[in-house]
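Visitor: Build the 3D model from these lines:
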Amino acid sequence: PIGRLASQDIGDIYLLPNGEEVEVIEKLILHPVKQDGVWDSQRTRAFFEDAPASLIASLRTLLKKSSGDESDFDPFAAWDSEHNNANDDVSRAVLRGISLRDQAILDKTQDELFRMPLKARLMLQGPPGTGKTTTLIRRLGQKLQLPQEMVEDLDTIQRARILNHFEHKNSWLMFTPTLLLELYLREAFGKEGVPSDNSKITTWDAFCEPVAKDKFGLLRSGSGGGGFVLKPSLIHETDKARSELIKWFEAFDSWQQSAFLVQLVEAAKLIANADDSTLKTLGHNAFQIIDSKQNSALTLVFVEIKEIADGLQSWVSGRRVAIKKELDRHLRGQINRDRSFAGQFLSYIDSLEYEDEDELEEEDLLPEEGTVRLGSRGEQLAFSTFRKTMQAFARSVAQKRTLPKSSRNARVMEWLGQRAISRDEARKIGNELLLISQAGFISNPVSRYFRGFSQRYRAFRRNHEGVWYTPGGIENSALSSHELDLLFLSYLKGANRMMERQAVTRDIENRYWGPLQSIAELYRNQIVVDEVTDFSPLQLSSMYELTHPDIRSFFACGDFNQRLSRFGTSSEDQLRWAIPNIEMKAVSVGYRQSQLLAGFSRDLLSAMSGEEGEVNAPEFGSHKGVKPAILEEGEKTEKTCKWLSARILEIDSMIEPLPSCAVFVSDELKVQPIAESLMKLLEAANIRVKACPNGDVIGRETDVRIFAIEHIKGLEFEAAFFLGVDDLAEKEPELFDKYLYVGATRAATYLGLTCSNRLPDRLVSLRSHFVTDWKNV
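Guide: From the prediction side, this is the model:
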């Protein structure tokens, strides 16, 4: 398509669709605006073969100089003569407030990404300020519109199975590592004209936790249940587990599948030995299916068991109703013999506090419907409590166990005394309940698989203390953040292994596959991720599992050198494990920093990691800027803030109004004290200072904002100051180089660093880059 010409550079040779070969010798990049009903292009970028790149303030004004009658008139000749000696450091847009800068130029990398199909899996990597996030947003917007000429993408959408209610234009999610970046991504989406709402751009925690609680049942809800309590500050896992997240996950996922298969085998054996001939035959058939698939995926087992599931379910339902009627008759007899019994029983039930005991699976409970003469809420409560208690008692007798003395069921049994069923009755009912439970396990294995995740995980933890878990330090009902990520991914992968089969999704409304419906509601046609390296491999893999199984569209951007999370994705191998067959694309033209700061950032990266920086200046629009400033021996807050206020006042004297300024501190506890001290020094100049605890943004565009360093990933400012560089080197030795690199690359023109004592040893080689102030620039 001839549209590719827009991304070509001066001197490139391009083959037109008609076979003609042309060379690009001039290029204009227009920025259309409409004022007073008239169209113009302002700040037009002009590129020539034999002249430097230039800026045209108003293309309409320039063209008006043409007489229109002279066919050989060159409208650029007059402009060239006027600007022959123009300063190369052309004017540029100064950053106001906090935002993501627009990238103005479509380059070849962007052009290639925009033309790749919707089904592609892409990682756009590159140094700070290279327009990665803007490219991500623009590609997302392009793939949401899908005009008729995008035949391949339209065909992909039309062929994909309809698994939920989302239209393609609304079927996307974007993940970002911080709330602050989420806020400014929303602003960037607006600038690019891509519709979004609060539900589509989110952090991982904000997405994962409600789903784990409300849809997966992994986290406990207000109504109790068998899920866990999430405690983010808790650490159950060993250092080995945290440093080898992928191996830890693979160990659990393999173990839990095998454990569930063993449960299926044992259940099939038990019912195959039943006295009931119908159940015996069904159990034998189930055992043959499971045994023949021992080395196969669980999905194949589930698909084949479905053929006998209805027969098992029919037997289970009949026996449940029979036992329920038997227990209800017993309780009704006690009530008829003693008219005061019902009221006394209800009063006792009310006196018991709710306890979160290991409850029976929902499928094992006797049905509530059909109870004789359910005339009141109290009657329902009495019969329901009696049934649950008798079930627990009967099971314990059949299994030759005793009820825990302090349990609710044990206390109800003690209160009932002789009015409970006899041990002989309990043994008979208990044996039948065990058969019902095992038959129910086989007849509804998909539900049992997902409902059993918490139970299997508890068993895995017990069996792997000292390997993946700290011995003796496990809270049975609690989960750490890493543990939730592990369980969440295993749950999703289990569902997706089933959803990949057409036979399953065609029948997804069948009760047998019911749990998969909540998974299908999570699928999106496009998943995009900003600052991808700040997410762990487990989190990224879960994001990938959210992609529609027929489309698998995944686009991420980031930079391994900017990873600020200790457990983030640190290598290409980890990324490829999380996102199979992902393509890696690189960008290297930086649009953010001045020439001097870009040079400092390159040398900083080399000094810290030994890597050579790959940021190239754009052909047009790069400004020289000023050297970074430094203060050493700034141990006292008063001295640091005096130096800092002086630098801010210097900027204020050079650029009015004051451009965006940010101050980064190494610890959240330092945000407020620095803000208060700096405010006293700047209030005479009517410059306001705002503390931004936890990354919250407060105040006006011209306010100087104070952030803890972990909250500023992905943003940029005209001026940025990093306080206590040497303190951070001691506090975060593993991530110090990443924090410093990210902090230094937030600034477009003005960068300041302070040290409580001296410049860290690793930075001494960069001393020549620094000045102490900007008085003479």
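Visitor: switch to C-alpha atoms for all contacts and neighbour counts from now on
Guide: Fine.
Visitor: Give me the distance from the longest strand that the chain contains to the chain's centre.
Guide: Longest strand of the chain, by residue count under DSSP state E: strand 38-48. How far strand 38-48 lies from its chain's middle: 40 Å, per Cα atoms, centre = their mean, to the nearest Å.
Visitor: If you count neighbours, what's buried in it?
Guide: Asp40, Ser41, Gln42, Arg43, Thr44, Arg45, Ala46, Phe47, Phe48 (16 or more other Cα atoms under 10 Å).
Visitor: residues in contact with the residue nearest to the third one when sequence neighbours are not counted?
Guide: Distances taken as Cα to Cα, 6 or more residues apart in numbering put Ser58 closest to Gln42, at 4.7 Å, once the chain neighbours are dropped. With contacts defined as Cα atoms under 8 Å, 6 or more residues apart in numbering, Ser58 is in contact with Asp40, Ser41, Gln42, Arg43, Thr44.
Visitor: Give the helix, strand or coil label for Leu264.
Guide: The assignment at Leu264 comes out as helix when based on DSSP: H, G, I helix; E, B strand; the rest coil.
Visitor: My guess is it contacts Ile290. True?
Guide: Yes. Between Leu264 and Ile290 there is a contact under Cα atoms under 8 Å: 7.4 Å.
Visitor: how far out from the middle of the chain is the biggest helix by length in the chain?
Guide: The residue-count maximum for a helix in the chain (DSSP state H) belongs to helix 298-337. The chain centroid and the centroid of helix 298-337 are separated by 41 Å, computed with Cα atoms, centre = their mean.
Visitor: Sequence B follows; please return its structure for comparison with A:
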Amino acid sequence: EDDDDVDEEADEQPAGAAENPKREALELVMATMRNWARAVAEGRRSIGGRSGRVISLVGNRMPPAESLLDLGKQIALRARMRTLVQAPRSSVLGLPTLYARFRRQVTREGKHFRAGEEAGRFIDRNLISTGELDALLLVMLRNVRRLIAYADSRRIESTAQHDWLNTLRSRFLTQVFVDEATDLSAVQLACTIELADPALRSWFACGDLRQRITGYGIRDEAEIEWLNRVSETKIDVRSINIGYRQSEKLRELCDALALLLDGGDRQRTEASKGSEEANAWPLLEEGLSGQPLARWLAERIGEVEDAVGRLPSIAIFVDGDALIDPLVGCLQPLLAERNIPVAGCKEGKVVGDEREVRVFDVQHIKGLEFEAVFFVGADLLAERLPDLYRRFVYVGMTRAATYLGLTCEGALPAGLEPLRSHFRTNSWVK
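Guide: Prediction:
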């Protein structure tokens, strides 16, 4: 029960009380007397919860309120002193309880949370959403840093019942590195900053705003400014516009898609120094599925092998693990004619090697790179993820160094139609 008149003198039930009904009753009466004495000293005429029910049961056998006044003042003073002494620990380890109490209060007042039966059940069951959990963790981590940075932190530790602050201090990291940072929310990134040792605050992150493939990841540099304020630091932002290993036509295609993602003008991606580029046109093929799709892929893979003189690294991206095995089954007999093996890579596992064609779920392709990439079923992905599909396509395109093929079961999605002029159709063979 939500009992605001919790006996602060009896945080734990005494050993043996549960097995001894008389002792349990005595402890209950004593806790009630302490709570009643404090209520008298604070000018309250009644108390609720368990203590209130005991008072109702005892009735006129309760001692006169006047006789409890001095005792109540001492109890209230001690409670306030304990609150002060325990404030550092409560500001970290006690935050979940404080937040749960705050949430119940504002819900009763009709603030912050949407009214309704579903929200009520969520809060009554003491559940927490992922966004709330991230924010709660951030506040706890920030408070740990501030306590450690406090000039007299040793006195904080000496007043605590346990060496909890040292335990938390031992978990800090000398340096923190965050890859694919744009897939994390600003709150989550702030949490990673707070994991860095406060004496160094050494934190590095890298990512491409155009490659954000989560609905909650950071969207622009304004959120980095928010990180500066929340983390009480200054993040040094450096921009990189060199495309790693991509051919000129693929860089132009990716820049055009980046323009659709960001709007406005974008800096042109430059070639890396000393790169020797093949410059094949990206291919677009519409109305392909099933066996016709497998034949088209097998023919294009054969063209890549002939052009390079050997089988380079080749990947096929599909929307979901469930589509990997069917496509592998269709491709195997066709590629076997050229002695080219094909393997399915489920759950993001990079199995096999460059001497075979590998099929991946598009969800797990970040950090990979291949000489040739085939992105299958872009229109179906657009139907399933209308807000994010262009970002997945962008990530897929940037995995290819020289050869890129994009296929659709139907037509090219409307959101990609401005890119059509960057593609050729059917074949890399002149």
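Visitor: What residues in the second structure pair up with the longest strand of the first structure?
Guide: Aligned by TM-score structural alignment, strand 38-48 of the first structure falls on no residue of the second structure.
Visitor: after that strand, next one along is what?
Guide: Next along the chain after strand 38-48 of the first structure, taking DSSP states H and E as the criterion, comes strand 54-58.
Visitor: In the second structure, which residue range corresponds to whichever helix or strand comes after that next one?
Guide: Of the helices and strands lying after strand 54-58 of the first structure in sequence (DSSP H and E), the nearest is helix 59-64. The counterpart of helix 59-64 of the first structure in the second structure, using TM-score structural alignment, is absent.
Visitor: Give the next helix or strand downstream of helix 59-64 of the first structure.
Guide: Downstream of helix 59-64 of the first structure, the next assigned helix or strand under DSSP H and E is helix 75-82.
Visitor: Could you tell me where that following helix falls in the second structure?
Guide: Aligned using TM-score structural alignment, helix 75-82 of the first structure spans no residues in the second structure.
Visitor: okay, the angle between that helix and strand 54-58?
Guide: Interaxial angle, helix 75-82 of the first structure versus strand 54-58 (axes from the mean of the first three to the mean of the last three Cα atoms, to 10 degrees): 110 degrees.
Visitor: Which strands and helices lie in contact with helix 75-82 of the first structure?
Guide: Here helix 75-82 of the first structure touches helix 59-64, going by 3 or more Cα pairs under 8 Å, 6 or more residues apart in numbering; DSSP states H and E.
Visitor: So for the helix it packs on, what gets flagged as buried?
Guide: Across helix 59-64 of the first structure, burial judged by 16+ other Cα under 10 Å covers Leu59.
Visitor: Which strands or helices does that helix pack on?
Guide: In terms of contacts (3+ Cα pairs under 8 Å, 6+ apart), helix 59-64 of the first structure is packed against strand 38-48, helix 75-82.
Visitor: all strands of the stretch 351-500 of the first structure, in order?
Guide: 478-479 (DSSP state E, counting those that start in this stretch).
Visitor: All the helices of it, in order from the start?
Guide: 377-398, 408-416, 423-443, 445-451, 453-463, 481-499 (DSSP state H, counting those that start in this stretch).
Visitor: TSV please, covering those helices and showing distance to Cys661 of the first structure and mean neighbour count.
Guide: Putting the helices of the stretch 351-500 of the first structure into TSV (distance: least, Cα to Cα, whole Å; neighbours: other Cα atoms under 10 Å) gives the following:
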stretch	distance to Cys661 of the first structure	mean neighbour count
helix 377-398	64	19
helix 408-416	61	17
helix 423-443	62	21
helix 445-451	50	20
helix 453-463	48	17
helix 481-499	34	21
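Visitor: related to what we said a few turns ago, quick one, which of the helices and strands packed on helix 59-64 of the first structure is nearest to Phe620 of the first structure?
Guide: strand 38-48 (7.8 Å; Cα to Cα).
Visitor: Please produce CSV containing the contacts of Ser58 of the first structure, extended by distance to Asp155 of the first structure.
Guide: Below are the contacts of Ser58 of the first structure laid out as CSV (distance: Cα to Cα, whole Å):
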residue, distance to Asp155 of the first structure
Asp40, 38
Ser41, 37
Gln42, 39
Arg43, 39
Thr44, 38
